[in-house]
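Participant: predicted coordinates and the sequence they were generated for:
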Amino acid sequence: MADISWEDAFCGEGNNCYRIGVDGYGNSYIARSGQEDAYLTDTREALRQLIRDIKAGKADHLLDG
């Protein structure tokens, strides 16, 4: 597993919590809080857009599980 530095969890409405992180190479990661070993990775801009959509309530269905 990559050496990822995770930020504090962000919890939206409905208790959907996720964390974002970066590694020493500048790669970005996103995972559901408590499931950091099952992360997604992409460019920083792609993850920023996903976070914007989540905060706007456009992607809450992605966090249900």
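Facilitator: Yep, it's here. Residues are numbered from 1 along each chain as shown.
Participant: please count neighbours and contacts with C-alpha atoms only from this point.
Facilitator: Fine.
Participant: so where does the most centrally placed residue in the chain fall, helix or strand?
Facilitator: By Cα atoms, centre = their mean, the chain has its centre lying nearest to I30, at 2.7 Å. Secondary structure from DSSP states H and E places I30 in strand 28-32.
Participant: packing partners for that strand?
Facilitator: Packing contacts for strand 28-32, counted by 3 or more Cα pairs under 8 Å, 6 or more residues apart in numbering; DSSP states H and E, involve strand 17-23, strand 40-42, helix 44-55.
Participant: one more structure, for comparison:
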Amino acid sequence: MSEIQWEEAFCGEGNSCFRLGTDETGNAYIAVSGQEDRFITDSREALRTMILDIKAGKADHLLQS
């Protein structure tokens, strides 16, 4: 497996911090900051869109208990 180069963490207000990463072949990854060994992968655009949607409040209904 290629080495993943992680970007700086993206942190929401009082929420978990996420990190985006890429490898030398252009695959994209996302992980909770501090748990980079447990990641999901998709296209960079799809992962960035997901984070922006969460930040915009489009997933609030998933976070309520």
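Facilitator: Now that the structure is in, tell me what you want to look at. Please read these numbers as outputs of a predicted model, since none were measured by experiment.
Participant: run the angle between the strand holding I30 of structure 1 and helix 44-55 for me.
Facilitator: In terms of direction (axes from the mean of the first three to the mean of the last three Cα atoms, to 10 degrees), strand 28-32 of structure 1 departs from helix 44-55 by 30 degrees.
Participant: turn the helices and strands packed on strand 28-32 of structure 1 into JSON lines, columns for distance to L63 of structure 1.
Facilitator: Output for those, formatted as JSON lines (distance: least, Cα to Cα, whole Å):
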{"stretch": "strand 17-23", "distance to L63 of structure 1": "8"}
{"stretch": "strand 40-42", "distance to L63 of structure 1": "12"}
{"stretch": "helix 44-55", "distance to L63 of structure 1": "9"}
